[in-house]
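Trainee: below are the sequence and a predicted model for it; my questions follow.
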Amino acid sequence: MPLTRSRLGLLLLGVLFTFLLYLLHGQRSAGTRADEASATARTRMAAAEPPVFCREVPAGPRGSGTDGSRRPDVLLLHGQAFTSKTWEALGTLALLAGEGYRAVAIDLPGYGDSPPAEMVATVQGRVAFLDHVLRTLGMQRPVLVSPSMSGRFALPFLLAHGDQLSGFVSIAPVGTKDYTAEQYQRVQTPTLILYGDRDTRLGSQALQSLRHLPVHRVAVVPDAGHACYLDKPEDFHRALLGFLRHMK
């Protein structure tokens, strides 16, 4: 009888031990599934990219540059008081389309019809945003046009990924003093430094910084202020087309 009780006790201990192992394994599996689900959610959130509103006038027959190469696309950003509609109202999109360029103007996050995006709160986020725009629009090495406030997007992108651009058109962009002469000197992207002669603050400031870019031209729009494209649209368009036509 004592032996029987002993065997029964051992059997019960074995059953209890097996049950505890089962519970422990279940908790670990649930934790693993929860971690995997959390990782998936983080990946989806990180991969989420903001919608971007853009305007584009269908381009005419594709032209070619002076060396017979395909004309580059043109991506137009905007200043703080403006949106993509500015380039439509000025006739810039239609003018470029008529010359055979594919030109697209976008609303930056939080402006016009583009919703705000948390990613553009940092320099790295703004660089990633422009990279996302180029990929979404299918633009390979476009010319980037950047007036005023949009310099916060364009300048760090130029310094980090200048090889992804065929050219850069700066229109008194902000933020030029944030970078050193040595940083600018490493950029090989052909650049047009464009500003109005009455823009004595940002225009001259941008010139002093951007003149360190190794490949650049300077165009001054006479009798024009900070938004020189609004004050003298014909002169602005002439300078822009002149730069585009002489690009290799």
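Mentor: Nice, I can see it.

Trainee: going forward, measure contacts and count neighbours with C-alpha atoms only.
Mentor: Will do.

Trainee: can you pull out the strands in the protein?
Mentor: Ranges of strands in the chain, per DSSP state E, are 54-56, 74-76, 103-106, 143-147, 167-171, 191-196, 216-221.

Trainee: presented hereafter is structure B, for comparison with structure A:
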Amino acid sequence: MNVLNFIHAFFSDGSHWHGYDGIPTRVTEHLRYSLEALALAAVIGLPVGLVTGHYGRGGNVLSLIATAARALPTFGLLVLITVIVGFSLQFVMIPLVVLAVPPILVTTYEAVRSVDPSPVDAARGIGMAEPRILLQVELPVALPLILGGLRSAAIQIVSTATIAAYVGLGGLGRYIVDGLYQHDYEKVVGGATLVAAMALATLGVFWAVGRIAVSPGVRRSA
């Protein structure tokens, strides 16, 4: 059978649409893992990137941290954590967050640093406080690049969250792991197709968010 036949066989099988191992259940689990990891990474990366970018300090340190975090093997880190502390969803989040923080952190820093200094100087000239300058002047202009960093992190998380299945948790990775163990390549291809579809859907969501959140003037100049 070729790949298209595997895909058709997987999605046309009614047993894959019901129960604890059904597609709706696995998609919901995968989406929950991904959203939780992205939210945690954003809580860490966005404030640090915004503040350091605004004040123009710590860029070299951020680059070193980001490089070190990217060098960590996500799967190896997951296995190590599991061996040390056991099976738990909260510990599965750690390698996913470590994976997602660098693109958010570095892109946010660079986005704020790339804002034209003229309106920033004008805002200071009329007496605006630094937090207001960051949130009302720099952030709206930097938002397209910031969303780009969040999008990159989200795609990486969605693609990598399949590792949760290796430590006994759910998500779309269950189809891949179980399919390989059972030599059921229909299930493997179906799971991989669902992960790819979710990654494409993530791109669409961020495109829509950008159209809504970014002002037309900033979007045109970007």
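Mentor: Nice, I can see it. Owing to the predicted nature of the structure, the values given are computational and were not obtained by experimental measurement.

Trainee: what's the TM-score here?
Mentor: Superposed pair, TM-score by TM-score structural alignment, normalised by the length of the second structure: 0.25. Supporting alignment: 85 aligned residues with a CA RMSD of 4.9 Å.

Trainee: just to revisit the earlier point, let's have the strands of the first structure in JSON lines, adding mean neighbour count and distance to Leu10 of the first structure.
Mentor: Converted to JSON lines, these look like this (neighbours: other CA atoms under 10 Å; distance: least, CA to CA, whole Å):
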{"stretch": "strand 54-56", "mean neighbour count": "18", "distance to Leu10 of the first structure": "76"}
{"stretch": "strand 74-76", "mean neighbour count": "25", "distance to Leu10 of the first structure": "79"}
{"stretch": "strand 103-106", "mean neighbour count": "24", "distance to Leu10 of the first structure": "76"}
{"stretch": "strand 143-147", "mean neighbour count": "24", "distance to Leu10 of the first structure": "79"}
{"stretch": "strand 167-171", "mean neighbour count": "27", "distance to Leu10 of the first structure": "82"}
{"stretch": "strand 191-196", "mean neighbour count": "25", "distance to Leu10 of the first structure": "85"}
{"stretch": "strand 216-221", "mean neighbour count": "17", "distance to Leu10 of the first structure": "88"}
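
Trainee: could these be laid out in JSON lines, adding distance to Glu88 of the first structure?
Mentor: Formatted as JSON lines, the strands of the first structure follow (distance: least, CA to CA, whole Å):
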{"stretch": "strand 54-56", "distance to Glu88 of the first structure": "8"}
{"stretch": "strand 74-76", "distance to Glu88 of the first structure": "11"}
{"stretch": "strand 103-106", "distance to Glu88 of the first structure": "8"}
{"stretch": "strand 143-147", "distance to Glu88 of the first structure": "14"}
{"stretch": "strand 167-171", "distance to Glu88 of the first structure": "17"}
{"stretch": "strand 191-196", "distance to Glu88 of the first structure": "20"}
{"stretch": "strand 216-221", "distance to Glu88 of the first structure": "20"}
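
Trainee: so which of those comes closest to Glu234 of the first structure?
Mentor: Comparing the strands of the first structure by their distance to Glu234 of the first structure (CA to CA), the top pick is strand 216-221, with 9.8 Å.
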